[in-house]
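> Structure, please.
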Amino acid sequence: MSHPLSDMMGVNMEKIRSMVDTNSVIGEPITTPDGVTIIPVSKVSFGFASGGSDYVSKHTSADGTNPFGGGAGAGVTIQPVSFIVIKGESVRMLPVVAPAASSLDRIIELLPDLTDKLSELLKKDKKPKDIDETGEF
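Next comes the predicted model:
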């Protein structure tokens, strides 16, 4: 036989599960007209509490069980953390945080951009040079 407290906890958890799924953490991809795909990433926090008590009454029930009193509650917060931006072969994670606290933090944030720029420059330098009419470079 199921106890009312177990039933309340079960209903509470089912409601939380219906509100928070994997699409709450990693959101649905959004594609812009110029082909950039943006995927939101969120932090999900939740909590629940329930409690109850059987108590003795002056009047006993027909089945011999004591009356039950209880309650349950839940809370959910969803906070955006970052966005994954996909453009062609480039994938970036754009955090939703306060600006860098120090110069070193800012340099670390810019490091992926710097490596992309360097790789583009190296690709340009490796292109074959034009051959003039004499057959020489």
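> C-alpha only now, for contacts and for neighbours.
Noted.
> Show me which residues of whichever strand in the chain runs longest are buried.
When the chain is parsed with DSSP state E, its longest strand is strand 68-87. Residues of strand 68-87 classed as buried by neighbour count (16 or more other C-alpha atoms under 10 Å): 80, 82-86.
> quick check, distance from it to the centre of its chain.
In terms of C-alpha atoms, centre = their mean, to the nearest Å, the centre of strand 68-87 is found 10 Å from the chain centre.
> Second chain to compare with the first, below:
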Amino acid sequence: MAHPIEMLMQTTMENLKQMIDVNTIVGDAVQSSSGAVIIPVSKVSFGFVAGGGDIKQDNNKMNKTDENTPLFAGGTGAGISVMPIAFLVVTQDQIRLLNVSANSNIERIIDIIPNIIEDIKEIIQRR
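Take a look at the predicted model:
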């Protein structure tokens, strides 16, 4: 017979499996009115804890159990954090990753530098 803590851990892990799947990290695609497909990307963190112990039986108690059956006290817990970090935007002619983080301004500047360089080249060629 399995120890009660094993059953607690198994039940908790099965519930975690049901809550977390690939769609939690890479969300379902949504199509915008302009035809772009937007796919959310999230960071998922989770924690799990389990604990317990056998309790020594007190022979003076009124509500005795079978002396061969150990008494057990225990519990488990879990927590999940889901934080969106980016959106993948797919159009007919390009694919862009839009970051949600605080550092995304620097990344946006880096993304638009090639466009700025092309604009400068066009201005110089016109002159």
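> on that earlier part again, identify all contacting residues around the longest strand of the first structure.
Strand 68-87 of the first structure has contacts (C-alpha atoms under 8 Å, 6 or more residues apart in numbering) with 4-5, 8-9, 12, 16, 24, 35-55, 91-97.
> roughly how far out does stretch 17-31 of the first structure sit from the chain middle?
Mean-position distance between stretch 17-31 of the first structure and its chain equals 8 Å (C-alpha atoms, centre = their mean).
> quick check: the longest strand of the first structure aligns to which part of the second structure?
Structural correspondence for strand 68-87 of the first structure: residues 72-91 of the second structure, per TM-score structural alignment.
> if we can go back for a sec, after superposition, how close is the longest strand of the first structure to the second structure?
Strand 68-87 of the first structure, aligned to the second structure and superposed, deviates on average by 0.6 Å (mean C-alpha distance after the TM-score superposition for the first structure).
> Tell me the first helix or strand C-terminal of that strand.
strand 90-95 (DSSP states H and E).
> May I ask you to name the longest helix in the second structure?
If each helix of the second structure is counted by residues according to DSSP state H, the longest one is helix 104-126.
> Also compute the angle for that one relative to strand 95-99, please.
Using axes from the mean of the first three to the mean of the last three C-alpha atoms, to 10 degrees, the inter-axis angle of helix 104-126 of the second structure relative to strand 95-99 is 140 degrees.
> Tell me the spacing between the counterpart of residue 98 of the first structure in the second structure and residue 85 of the second structure.
Counting by TM-score structural alignment, residue 98 of the first structure corresponds to residue 102 in the second structure. From residue 102 of the second structure across to residue 85 of the second structure, the span is 10 Å (C-alpha to C-alpha, to the nearest Å).
> Kindly report the same for residue 121 of the second structure.
According to C-alpha to C-alpha, residue 121 of the second structure and residue 85 of the second structure sit 34 Å apart.
> now residue 3 of the second structure
For residue 3 of the second structure relative to residue 85 of the second structure (C-alpha to C-alpha), the value is 41 Å.
> Also residue 103 of the second structure?
Using C-alpha to C-alpha, residue 103 of the second structure is found at 11 Å from residue 85 of the second structure.
> one step back: what is the most widely separated pair among the buried residues of strand 68-87 of the first structure?
80 and 86 (17.8 Å; C-alpha to C-alpha).
> Residue 37 is in contact with residue 31 of the second structure, correct?
Yes: with contact defined as C-alpha atoms under 8 Å, residue 31 of the second structure reaches residue 37; the gap is 4.4 Å.
> who has more neighbours, these two?
More crowded of residue 31 of the second structure and residue 37, by other C-alpha atoms under 10 Å: residue 37, with 17 against 13.
> so what's that one up against?
So residue 37 of the second structure contacts 29-31, 89-91 (C-alpha under 8 Å, 6+ apart).
> What of residue 54 of the second structure?
Residues counted as contacts of residue 54 of the second structure (C-alpha under 8 Å, 6+ apart) are 70-73.
> Thanks a lot, see you next time.
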